[in-house]
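Engineer: just need the structure, nothing else, for what follows:
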Amino acid sequence: MKATTNATPLSSKEHKRAYPKYLTLTVFVAALGGLLFGYDQGVMSGAVSFIGHSFKMSSGLLGFISGCIPLGAMVGCLIAGYLADKIGRKLMMFVSAIFFALSGVGCAVAPSVGILIASRLLGGLGIGMVSTLVPLYIAEISPKNVRGKMVGSYQLAVATGIFIVYLVNALIANTHTMEWNQNVGWRMMFMAAIIPGILFFGLLFLIPESPRYLISKHQDEEARKIMTRVSYESSQTINNEVESVKDSLKEENNSGNFWKEIIKKGTRMALFIAIMCSIFQQLTGVSAVAYYAPVIFKNAGAGTDAAMVETVLIGLVKVIFVAFFMGMIDKLGRKRLLKWGGYGMAICMFLLAYCFSQSDMSKAFDIFVIALIIIHTSFFEMSWGGGAWVLISEMLPNKIRGRASSLASFALWGATYAVTQLFPMMLDNLGDVWTFAIFGIFCVIMGLFIHFFFKETAGKSLEEIQESK
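Structural biologist: You can find the predicted model right below:
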């Protein structure tokens, strides 16, 4: 027998006014976790020009410190995935906020390379948790007709965090002397990270637990109330959805343990696609551009101050085109955006390789390089930036979604670590031309992968996606 909700019925006018506000509030607060990710991804791009002076670092050590965040995140996402299925999504988001804030303080006051590395790794744990939990949580709480847009808000928060930190970096770097920036400025860039960490922690008290997690813990009535508040659907439709979730959980319980479920034919293919898309997201070269944008701009002929300002422009472009992605992901579908986004980025990378192959770059070429990086960033944010997180969050079964999503997130962070660690060495040993050409080849491959392997998931409930595998 299906349970009914005890919520007080609202009039049609009240219904349309009240529910979207609660959904918007919930998604807004959860998506702020992406702000932490974006801030940390961007802070290194400002600090990288100055931090090496304080500790006399080689390019390899500098690359390792840049890569500490993804290295820690590889562990963080696995911890978060397991514990999210055991004790809930919301509690683990609290933990991630604490780790992130402590990391910012640790980096800012670090007296040695060892303390700096430890603090970056702690931040990586928090970021890895956030990157697994937030898209998962938003996908589970959002109605199917707007799920892509809502999960896309995570990427908007990431882009906003990057833009904010680029702006902070530029203000610090361009208003002080080089000596001050080398000794103090980069520390202030890290210290500012405590603000979004505390903000995220405080606002988490305003949002509920994931309804699908609550159903898995036999708290059906509480889940039903939450689903009613975030949806326009009737009580009967909500009841049907709750029963659908319960049926999928029963089927998964009967199938055996986590690893037996993972190797089932449909789940195995879904996880394979999620992992490959996670890796491909980083092989676009976007993390390399984000971490080392000022270095790339200086190589193209810009001065240090100009490179910082141009980096701010990239941050602004990210925010604008993620907003475009959010408007289009549920209308155009995932497949179309991901495929053509890959091809668009490939063209940009091949043109960048051509520009850097010219022995004497004119001012026009310098401007063209900046334009190509901006266009590449636009294609990324319209497609793979948020698209990979959408796919990870919605393709896997209810009962094991946290742990299975963490495996895909682990792959994404592994690829991020490899790219950020190897990128400065690629520039030194292979040169700009081959570095960008290699990323261009990967962009072509990912477009083809989506064309041949991915089946559209837009407009389907999480349970319908699961049944169609």
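
Engineer: contacts and neighbour counts: CA atoms only from here.
Structural biologist: Noted.

Engineer: ok, which stretches of the stretch 1-150 of the chain are helices?
Structural biologist: 12-55, 59-66, 68-87, 89-109, 113-141, 147-174 (DSSP state H, counting those that start in this stretch).

Engineer: quick one: closest of the ones you listed to residue 355.
Structural biologist: Smallest distance to residue 355 across the helices of the stretch 1-150 of the chain (CA to CA): 22.4 Å, for helix 12-55.

Engineer: from the contact counts, what lies against that closest one?
Structural biologist: helix 59-66, helix 89-109, helix 113-141, helix 147-174, helix 186-191, helix 194-203, helix 220-229, helix 286-299 (3 or more CA pairs under 8 Å, 6 or more residues apart in numbering; DSSP states H and E).

Engineer: now do the first one and helix 113-141, the angle between them.
Structural biologist: This points to helix 59-66. 40 degrees (axes from the mean of the first three to the mean of the last three CA atoms, to 10 degrees).

Engineer: buried residues, helix 59-66. List them.
Structural biologist: By neighbour count with 16 or more other CA atoms under 10 Å, helix 59-66 contains the buried residues 62, 63, 64, 65, 66.

Engineer: reformat the helices and strands packed on helix 12-55 as a markdown table; add distance to residue 214.
Structural biologist: Shown next, in a markdown table, are the helices and strands packed on helix 12-55 (distance: least, CA to CA, whole Å):
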| stretch | distance to residue 214 |
| --- | --- |
| helix 59-66 | 38 |
| helix 89-109 | 10 |
| helix 113-141 | 11 |
| helix 147-174 | 19 |
| helix 186-191 | 37 |
| helix 194-203 | 20 |
| helix 220-229 | 6 |
| helix 286-299 | 35 |
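
Engineer: compare with the first, here's sequence two:
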Amino acid sequence: MENQNISFNSRYILFISFISALGGYLFGFDFAVISGALPFLRTAFGLNEYWEGFLTGSLALGCILGCLIAGKSADLYGRKPGLMLSALIFAVSSAGMAFSNTLTVFIIMRFCAGIGVGMASILSPLYIAEISPAAIRGRNVAINQLTTVIGILVTNLCNYSLADNGSEAWRWMFGLGIVPSALFFTGVTLLPESPRWQIQKGLIDKAHQTLLKIGKDGFAVQTIKEVNKSLEHSSTPTLKAVFHKSVRPALLIGITLAVFQQLCGINVVFNYTSTIFEAVGADLDRQLFETVAIGIVNLCFTVLAMWQVDKLGRRPLMLIGSLGLAFAYLAIAYFLNIKANPNLISIFVLLAIALYATSLAPVTWVLISEIFPNHIRGLASSISVVSLWVAYFILVFTFPILAKLIGTYGPFYFYSAICFAGWLFIKLKVKETKGQTLEQLENNFISH
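Structural biologist: Take a look at the predicted model:
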């Protein structure tokens, strides 16, 4: 345990955590913009259900490549250069999507946006976990989720306000992504490099200077000592090291939680809000209003999760969320099937969002950033997050096809079953991590 008497520079820690977490805002932007733009894109590019699914999922394919780039480069060159590169890629791709004249160009640009999002999705929570004291690490990593949901809400509000600007409104929706990416790039230039990465590379003096800004000399000396001890028997990060039998228990948990976070089905609600409410007769204005309501609920309950993740703990939140989602989906499936009033469906959709925002959404990222050893954290995290994006692609690609084959309500029965299975896995396999240093957690998740 970290010495409870050590005082920390909370303002500085919060400042650098928020700047790093702006990568989450980019994730939230590209994640939400498609929901408001899809009704326009269907007309602009003549999309059928297959192309609609592929266009939506092309972001995830880029994210997979972005994760692979970020994981290796983070361990070789540090966390900061990757964060800056992700911001640049995102800015260029946002402009590219806005000016796309063909479906092919648009999908290529959305794929490129995914590279930037994928890099940020690895590096932002990883960086925050490495600069945060154990007592507030869960809350700080959850800041990344907070900026994600702020990105979702702001983007949904922009989509709603732009919707009356004619058939080309979607171009403005995507083009606005240049603004947050420019802010993110500027902010990252002010960040120090991760002290844990600096220690790993033998840059002890630089790490000591950064740690002095976070805590005081006692904290800096203690952290350097603990990190060095954890690195004593480590080697250069390789895939062989990540898949070593001692790391496999942590890797299994990281991959399973990442896949579960996506196949639980909530991103169908985020990405296909218009499709879900169109199925029960809601007009375009009501469809876009529902995206705003989802954004507001998502934000409020993410703040609740940030408050509870270091108090109640990771495991209880995940158990409550996964079981609650299973029952919420059963209700959504039933009411969609009988074509109930949109107001009734909205209640259960928002309940599902609330449950997800307090559990699987932030806590999965927290756990992935915590459970791997220092010397392979970047690479191991990237494998988990690659799995997450593969699952996201499968989810959003298949939903329009399944909805056409078995009705909009049908897939929600599948998602409910997945949530029950996820609840069982968490109950059996996932240990609590709150309040422990990253070095202490190696003993919990690594088999010796």
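
Engineer: hmm, back to that, go through the helices and strands packed on helix 12-55 of the first structure and name the closest to residue 315 of the first structure.
Structural biologist: Here helix 147-174 is closest among those (CA to CA), at 4.0 Å.

Engineer: which secondary structure elements does the closest one contact?
Structural biologist: helix 12-55, helix 113-141, helix 186-191, helix 304-332, helix 384-394.

Engineer: turn those into a markdown table, including mean neighbour count and distance to residue 430 of the first structure.
Structural biologist: Below are these laid out as a markdown table (neighbours: other CA atoms under 10 Å; distance: least, CA to CA, whole Å):
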| stretch | mean neighbour count | distance to residue 430 of the first structure |
| --- | --- | --- |
| helix 12-55 | 21 | 21 |
| helix 113-141 | 26 | 27 |
| helix 186-191 | 23 | 29 |
| helix 304-332 | 21 | 23 |
| helix 384-394 | 29 | 26 |
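
Engineer: need these in TSV (columns: distance to residue 219 of the first structure).
Structural biologist: Output for these, formatted as TSV (distance: least, CA to CA, whole Å):
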stretch	distance to residue 219 of the first structure
helix 12-55	19
helix 113-141	15
helix 186-191	41
helix 304-332	30
helix 384-394	22
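
Engineer: tell me which of those sits nearest to residue 201 of the first structure.
Structural biologist: helix 12-55 (9.2 Å).

Engineer: now the angle from that closest one to helix 59-66?
Structural biologist: 150 degrees.

Engineer: what's the separation between the most centrally placed residue in the second structure and residue 204 of the second structure?
Structural biologist: Compute the mean C-alpha point of the second structure, and by CA atoms, centre = their mean the closest residue is residue 121, 5.7 Å away. Distance, residue 121 of the second structure to residue 204 of the second structure, by CA to CA, to the nearest Å: 27 Å.

Engineer: ok, whichever residue in the first structure pairs up with the residue nearest to the centre of the second structure - contacts?
Structural biologist: Counting by TM-score structural alignment, residue 121 of the second structure corresponds to residue 131 in the first structure. Residues near residue 131 of the first structure by CA atoms under 8 Å, 6 or more residues apart in numbering: 33, 34, 37, 77, 409.

Engineer: dump those into CSV; add distance to residue 299 of the first structure as well.
Structural biologist: Output for the contacts of residue 131 of the first structure, formatted as CSV (distance: CA to CA, whole Å):
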residue, distance to residue 299 of the first structure
33, 33
34, 30
37, 27
77, 35
409, 32
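
Engineer: aligned to residue 215 of the first structure, what sits in the second structure?
Structural biologist: So, by TM-score structural alignment, residue 215 of the first structure is matched to residue 199.
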